[in-house]
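**Q** Give me coordinates for this.
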Amino acid sequence: MKKLLLLAVLKLVKIISSHEPPITGRIFPFNLLNCRITSEVCPNKDITFYLYTRTTQMEPHELNVANPETIKEAKFVTNRPLIVLIHGFTGHKNETPNTEVRPAYFRRGEYNIISVDYQPLAVSPCYVHAVLNLPTVANCTAQLINYLIQESLFTLDNIHIIGASLGAQTAGMMGNFIKSGKLKRITGLDPAKPLFVFAKNSHRLGKNDAEFVDIIHTEVMLRGVLFAIGHVDFYANGGLQQPGCDKQKQKMTGNCNHVMASKFYAESINSEIGFYGYKCSYWLQWFIGLCQPSNQTELAGAFASKEARGSYFFKTNSKPPYAQGK
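**A** Predicted structure coming up:
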């Protein structure tokens, strides 16, 4: 079993570091634990989309480009932004970042929120296969966005993509498939690191994937990326141990530090004091103590300035409200 897993990993690294077309549709010479790679077809039965609004959040409406009536019948809130949420490994429409971010936006006001659900393609322990499925998830999500723009329901100016973990990397891949221009904003909530360190740019999230890419890092030593990859990168508590995620809680949940990025972002939507980080040139400089809090600060989260550039560091409380303000 270990030998088969090693072969799978080596093959994946070769694929994602190559300069070949998107990696969907590649079939391994064996089937590991019934893991599978979906077809490249969009729409795809394994990838579904649900529209939530403030008044319909308990009864979301499924959208299907193959059935235009589902989009015509959808009760989009006119003149309000569209937020697209993409979950990570082992997730679904009612997992991080959806459960944190959706209700926070609806407490603030009227929004159109589409939750992408690709649960059948991201089941445990099939991480390698989940990564291979991401370009198809990105393609199908972009297909829906392209259709909504074509039907004049939205423009790129009022669409915001938010992805957590693998969902953040998926958001980055969407730029390969958007037809009408570049996405305006992508927010990456602790983007996944395993198998993406050496991936080529078109297969991972980076600052070229949208006009503004902002990142919140919360677990840089394990699941999340360490290096700055956006226009602005915020490191909560240095991206290391998060207050409130003690060893017992981390052992129970397995990913407490990782999901805190989604919790911090959700709180930022309605916070009166906000998460303000001070600037430091890069993470290692902060880690060895060469950076001190300064007046050069930026606000992290939902209302981050689109002019912000560089790396910023902020501390949080161990329980809500997490924000400490300036």
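**Q** drop to CA atoms for contacts and neighbour counts, all remaining ones
**A** OK.
**Q** And the helices in the stretch 1-150 of the chain?
**A** 2-16, 68-72, 98-108, 127-150 (DSSP state H, counting those that start in this stretch).
**Q** Pipe the ones you listed into a markdown table and attach distance to Cys256 and mean neighbour count per row.
**A** Listed next are the helices of the stretch 1-150 of the chain as a markdown table, based on distance: least, C-alpha to C-alpha, whole Å; neighbours: other C-alpha atoms under 10 Å:
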| stretch | distance to Cys256 | mean neighbour count |
| --- | --- | --- |
| helix 2-16 | 26 | 14 |
| helix 68-72 | 36 | 14 |
| helix 98-108 | 14 | 18 |
| helix 127-150 | 18 | 23 |
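**Q** can you put these in JSON lines and add distance to Gly239?
**A** Formatted as JSON lines, the helices of the stretch 1-150 of the chain follow (distance: least, C-alpha to C-alpha, whole Å):
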{"stretch": "helix 2-16", "distance to Gly239": "25"}
{"stretch": "helix 68-72", "distance to Gly239": "40"}
{"stretch": "helix 98-108", "distance to Gly239": "19"}
{"stretch": "helix 127-150", "distance to Gly239": "23"}
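**Q** Lys249 is nearest to which of those?
**A** Taking C-alpha to C-alpha, helix 98-108 is the member of the helices of the stretch 1-150 of the chain nearest to Lys249, at 18.4 Å.
**Q** Show me where this protein has its strands.
**A** With DSSP state E as the criterion, the chain has strands at 48-52, 61-63, 82-86, 112-117, 159-164, 183-189, 210-217, 232-236, 275-280, 297-300, 310-314.
**Q** Pipe those into CSV and attach distance to Thr253 and mean neighbour count per row.
**A** Converted to CSV, the strands of the chain look like this (distance: least, C-alpha to C-alpha, whole Å; neighbours: other C-alpha under 10 Å):
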stretch, distance to Thr253, mean neighbour count
strand 48-52, 26, 22
strand 61-63, 30, 18
strand 82-86, 20, 26
strand 112-117, 21, 25
strand 159-164, 16, 26
strand 183-189, 18, 26
strand 210-217, 18, 26
strand 232-236, 19, 27
strand 275-280, 25, 24
strand 297-300, 25, 23
strand 310-314, 24, 24
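**Q** let's see this one next to it:
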Amino acid sequence: MKSHRLLFLLGFLILCKGQEESGDSELCDDFTDLNLSHCFMGTLLYVRLLLYTRSNAHCGRELLHHGPWHQPLFDPARPTAFVVHGYRPTGAPPIWIDRLVQQLLARDDVNVIVVDWNKGAANLNYFTAVTYTREAAQNLTQFILNMQEEGTSLDNIHLIGVSLGAHLAGFVGAQLKGKIGRITGLDPAGPMFTSASPDERLDPSDAQFVDVLHTDMDSFGLRGAHGHIDFYANGGADQPGCPKTIFAGKSYFVCDHQRAMFLYLCALNQTCSITAFPCSSYSDFLQANCLHCEAFRPAPCPKLVYDLSPWRDALLRMGQTKVFFSTSSTLPYRKLSYRVDLVTWNQYLRWGVVYIRLHSGRSVTEARVDHKLLRFEQFTSTRLLAQFDDDISTVQKISMRINTGNVIGPRYKIRLVRVRFTPLDQPERPVMCRFDIFMEENMEVSFRPLPCNTN
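**A** From the prediction side, this is the model:
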């Protein structure tokens, strides 16, 4: 019996000795994980700063608030990205934290600092979390000032704020007199901020450059424009693929709001690269009234990407700019978009919606232009925005149908004197044309497109 105890003790000492020799290299600081009991009782604010670099990409190291220079992994000469989460009603860590950290590090050699204020954000009382944003912002501001004293340039600081965290980032920027390089707001929180003045929420003066992505303006997100450039996905409200009824449970409440982060992650790893168009409203965008970007030349239309430097100077010159785009319901979210110009020569005035199919072998994708009834009359030019969920790089055949809703009368002829398809997302692809197409209302007609310069 004693021998067993001696063996156990010896093994224990060997284990401890091994841990001593390994040092702290395997000890990681993780994001605060709370549960519903903490939320019911309420949490007092406590801010933790977790550093990730390419040397410790999967192992966070908590920084002391009086200075990151005590952490050898922190390099003040590198750019620094702060990730600021929002309200946490369940206390659980955000599901996107690790993915965002990894993609930021994969893209650039930066210091990524996760601002963990879960103790404070985890309260069933949302208003309590809102009040804590000011105190957390003061904490983070002082930390950045300490960084600056150690050689970090404010130009190289990027705050990425999610929901309530977007306003927290704005408060930090305001306290630093708008001198930090950039703030990105991902669907800034709406409740308690709808009627707020610019100094009470995120606004363009909070940083040298502010970009904002909206996905849930009719619920948890904030309406309006709050950056130098505001991206509105599908108009900034309801997102495709998200539940439409409360029977879907939690997803019904959070899906639209969370889509901002998933779109940003997609843009960050460059699998989306979605083109957006400056416009006054989503309705005008869908009506093909805004499919031009002359103000940004020689740069192309803005894209939902991480690096917005090609458009930055123009945006700062133009002031606040709204840009709109549509997405599909799943990764990689981008749609294939064409500007379609029709010239009709039908004898009778017709109203209807247009269906367009693109074919390549067995692959088919369809666009339905039905946001409003379109007017077709004699020798009239009509411009449409056709958006397809699937990308077909080589179009072999096009099918079109104009649905007028006429089911009892004779089918009237519709003559397309010219139809022209201009790719909007891939300008290197050919513009496709066809002339003198005869069709009946509600009947599909197919044709092989030709390069426009050969007609």
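**Q** Out of the strands of the first structure, flag the one nearest Pro321 of the first structure.
**A** Using C-alpha to C-alpha, the strands of the first structure put strand 275-280 closest to Pro321 of the first structure, at 10.5 Å.
**Q** what helices or strands is the closest one leaning on?
**A** Strand 275-280 of the first structure is packed against strand 297-300, strand 310-314, with contacts defined by 3 or more C-alpha pairs under 8 Å, 6 or more residues apart in numbering; DSSP states H and E.
**Q** Distance to Leu6 of the first structure for those - can I get that in CSV?
**A** Below are these laid out as CSV (distance: least, C-alpha to C-alpha, whole Å):
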stretch, distance to Leu6 of the first structure
strand 297-300, 39
strand 310-314, 35
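**Q** quick one: which of those strands is nearest Phe264 of the first structure?
**A** With C-alpha to C-alpha as the measure, strand 297-300 is the member of these nearest Phe264 of the first structure (8.9 Å).
**Q** I'd like to know which elements the closest one is packed against.
**A** Under the contact criterion of 3+ C-alpha pairs under 8 Å, 6+ apart, strand 297-300 of the first structure touches strand 275-280.
**Q** What's Ser197 of the second structure aligned with over in the first structure?
**A** Counting by TM-score structural alignment, Ser197 of the second structure corresponds to Lys200 in the first structure.
**Q** go on, His167 of the second structure?
**A** Under the alignment (TM-score structural alignment), His167 of the second structure pairs with Gln169 of the first structure.
**Q** what's the burial count for its match?
**A** By other C-alpha atoms under 10 Å, the residues close to Gln169 of the first structure number 29.
**Q** Test my guess that Lys315 of the first structure contacts Gln324.
**A** Yes: between Lys315 of the first structure and Gln324 there is a contact under C-alpha atoms under 8 Å: 7.1 Å.
**Q** So the two - more neighbours on which side?
**A** Lys315 (20 against 14).
**Q** What is the aligned counterpart of the more buried one in the second structure?
**A** Lys315 of the first structure maps onto Ser326 in the second structure, by TM-score structural alignment.
**Q** ok, that match touching Asn234?
**A** Yes: with contacts counted by C-alpha under 8 Å, Ser326 of the second structure reaches Asn234, the gap being 4.6 Å.
**Q** wait, what's in contact with the residue most central in space within the first structure?
**A** Taking C-alpha atoms, centre = their mean, the centroid of the first structure lies closest to Gly163, which sits 1.5 Å from it. Contact analysis of Gly163 of the first structure by C-alpha atoms under 8 Å, 6 or more residues apart in numbering lists 85-88, 97, 169-171, 186-189, 191.
**Q** can you tell me how far it sits from Leu10 of the first structure?
**A** For Gly163 of the first structure, the distance to Leu10 of the first structure equals 26 Å [C-alpha to C-alpha, to the nearest Å].
**Q** Could you do Val123 of the first structure as well?
**A** Distance from Val123 of the first structure to Leu10 of the first structure, by C-alpha to C-alpha: 20 Å.
**Q** Leu240 of the first structure too?
**A** Relative to Leu10 of the first structure, and taking C-alpha to C-alpha, Leu240 of the first structure is found at 28 Å.
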